[in-house]
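K.L.:
sequence first, then the predicted structure:
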Amino acid sequence: MARRVAVTLLRHGLTLENQQKKYIGFSDPLLCEEGRNELRELHEKAGFLPSEAILSSDRNRCVETAEILFPGQRIIASPALRELHFGEWENKTYAELCHDLHYRAWIDDPSGTCPPGGEHFHEFEKRLLTAWQEEIWPMAEQNGHVTVVTHGGPIRFYLSVFASEPKEMWEWHIPHGKGYALDWNENTGRFDGKCTLLQEAPSMVKPSG
């Protein structure tokens, strides 16, 4: 029988700052009540099964999401799974920043321009690849499956690297509270190969029985 290793990537629930369309990379807001209610409804409809292992960004919005979707389970929080640090642009909106030439240069070339006081995209990539190699993949191999609750940016990056479906990073649409499950077969020891199966997560079909 082929050995299966799986990683499920889920985005945190909605925050007030998300509704206000603010940049909240390293910022640490809680979920808004609407976000909590959406997650509770998702949990009820999706019939989440216990996860063998749960990793989360250490930001409140991710830990809260994991606690709602997987109540009573152990959650390991990691700062390596945070969103991109937007520096001086944290908690600001496009409307507030659109006249800033530095910001407009970053919009045009996010991999070539760094937010002032923030994180360069290459640092973001390095941080996430290190987290994959040292935290996510070892837990997936050890347990057969790991659920990772993180942010839109990290999920898009991981999909651009590991998804079997070829897309640019910014082409992936990741709704709050949802994400993708990536599966590998007979892949022991590999952390840099494309997955063999990609599915939207969570499944909205409840298990029978």
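P.N.:
Arrived safely, thanks for sending.

K.L.:
okay, CA-based contacts and neighbour counts for the rest of this
P.N.:
OK.

K.L.:
report the separation between V149 and E96.
P.N.:
29 Å (CA to CA, to the nearest Å).

K.L.:
the two - which one has more neighbours?
P.N.:
Set side by side, V149 and E96 show more neighbours around V149, with 33 against 10, by other CA atoms under 10 Å.

K.L.:
residue contacts, that one?
P.N.:
For V149, the contacting residues are 9-12, 54-57, 62-63, 65-66, by CA atoms under 8 Å, 6 or more residues apart in numbering.

K.L.:
name the SS class of it, please.
P.N.:
Assigned by DSSP: H, G, I helix; E, B strand; the rest coil, the conformation of V149 is strand.

K.L.:
dropping in the other structure now:
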Amino acid sequence: MSRVFWVRHGPTHARSMVGWSDLPADLSDAARIARLSAHLPQEALVISSDLIRASATADAISANRTRLPHDSDLREIHFGDWELQAFDAIPDQDHLRAFWDQPGDIRPPGGESWNEITARVNRAIKRLLDAHPGSDIIAVAHFGAILTQVQQALGVTPFEAFAHKIDNLSVTELHWRNASWQALRINHLP
């Protein structure tokens, strides 16, 4: 059995769609970071997206854990032309609503679809499980990347996965056992 502890990066305080933009995380709440680190298994391997908000969060909670190289496949959804725009600033509101209400093959202009991010994150997790079978893994990533895995574990539609809240610095614990995922906790705040 492998356990994956998904941690969403620290907050950016942005009020827009932040995908591949490299915004820093606010990691100033040292007590909260310490609680998060203490909650996670000490012997776990730590990996993160290559975006600074995730990699800095991973560094902050590593605490003598083995740190694996960043993985760009753990990045957030690529919002393309919508990147760093507020929802109400997107000119084609019908396209925007369809992207969120019917996640699947619909993509932002110049960006990626839900199915594409799911395939990308699945590749990263398969590589991790193949390289480190039976290990505990702390994966510091993003809202969308984590929800792709919640969807897999729960066997729900993408739209149903979007109903789950994934707070900054929360832990979502998924177990890989007998070739299937089980969700033990979603959005746990230590």
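P.N.:
Done, it's in. Because the structure is predicted, anything quoted here is derived from the model rather than measured.

K.L.:
and the TM-score between these chains?
P.N.:
Overall, the chain-to-chain superposition scores 0.84 on the TM-score scale (TM-score structural alignment, normalised by the length of the second structure); 185 aligned residues with a CA RMSD of 2.4 Å.

K.L.:
between the contacts of V149 of the first structure, which sits nearest S160 of the first structure?
P.N.:
Proximity of the contacts of V149 of the first structure to S160 of the first structure (CA to CA) peaks at L9, which lies at 12.8 Å.

K.L.:
show me what that closest one aligns to in the second structure.
P.N.:
Aligning on TM-score structural alignment places L9 of the first structure opposite W6 in the second structure.

K.L.:
residues in contact with its match?
P.N.:
For W6 of the second structure, the contact set (CA under 8 Å, 6+ apart) comprises 138-141, 146, 170-174.

K.L.:
for the top helix by length along the first structure, buried residues please.
P.N.:
Identified as the longest helix of the first structure according to DSSP state H is helix 33-46. When burial is assessed from 16 or more other CA atoms under 10 Å, helix 33-46 of the first structure yields the following buried residues: 35-36, 38-39, 42-43, 46.

K.L.:
which residues are in contact with it?
P.N.:
Under the criterion CA under 8 Å, 6+ apart, residues 13-15, 65, 68-69, 177, 202-206 lie in contact with helix 33-46 of the first structure.

K.L.:
select from those the one having the most neighbours.
P.N.:
G13 (30 neighbours).

K.L.:
three-state assignment of it?
P.N.:
coil.

K.L.:
surely it and V63 touch.
P.N.:
No. G13 of the first structure lies out of contact with V63 (CA atoms under 8 Å); the separation is 10.0 Å.

K.L.:
off-centre distance for the helix or strand hosting the match of L9 of the first structure?
P.N.:
Per DSSP states H and E, W6 of the second structure falls inside strand 2-8. In terms of CA atoms, centre = their mean, to the nearest Å, the centre of strand 2-8 of the second structure is found 9 Å from the chain centre.

K.L.:
which position in the first structure aligns with A31 of the second structure?
P.N.:
Under the alignment (TM-score structural alignment), A31 of the second structure maps onto E41 of the first structure.

K.L.:
wait, I meant R185 of the second structure
P.N.:
By TM-score structural alignment, R185 of the second structure lines up with Q199 in the first structure.

K.L.:
and what of R97 of the second structure?
P.N.:
Aligning on TM-score structural alignment places R97 of the second structure opposite R104 in the first structure.

K.L.:
in three-state terms, label the residue lying farthest from the centre of the second structure for me.
P.N.:
Relative to the mean C-alpha coordinate of the second structure, counting by CA atoms, centre = their mean, the farthest residue is P91 (27.3 Å). Secondary structure, three-state DSSP: P91 of the second structure is coil.

K.L.:
then P115 of the first structure?
P.N.:
coil.

K.L.:
give the contact list for the aligned partner of it in the second structure.
P.N.:
Taking TM-score structural alignment, P115 of the first structure has P108 as its aligned residue in the second structure. Residues in contact with P108 of the second structure, defined by CA under 8 Å, 6+ apart, are 79-82, 95-96, 99.

K.L.:
quick one: those residues as TSV, columns for neighbour count and distance to W114 of the second structure too.
P.N.:
Output for the contacts of P108 of the second structure, formatted as TSV (neighbours: other CA atoms under 10 Å; distance: CA to CA, whole Å):
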residue	neighbour count	distance to W114 of the second structure
F79	21	11
G80	15	13
D81	12	16
W82	21	15
H95	15	14
L96	18	13
F99	17	8
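
K.L.:
want to throw those into a markdown table with secondary structure and distance to D73 of the second structure?
P.N.:
Formatted as a markdown table, these follow (DSSP: H, G, I helix; E, B strand; the rest coil; distance: CA to CA, whole Å):
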| residue | secondary structure | distance to D73 of the second structure |
| --- | --- | --- |
| F79 | coil | 15 |
| G80 | helix | 16 |
| D81 | helix | 20 |
| W82 | helix | 20 |
| H95 | helix | 25 |
| L96 | helix | 24 |
| F99 | helix | 21 |
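
K.L.:
columns distance to L154 of the second structure on top of those, output as TSV?
P.N.:
Output for these, formatted as TSV (distance: CA to CA, whole Å):
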residue	distance to L154 of the second structure
F79	25
G80	28
D81	31
W82	29
H95	27
L96	26
F99	21
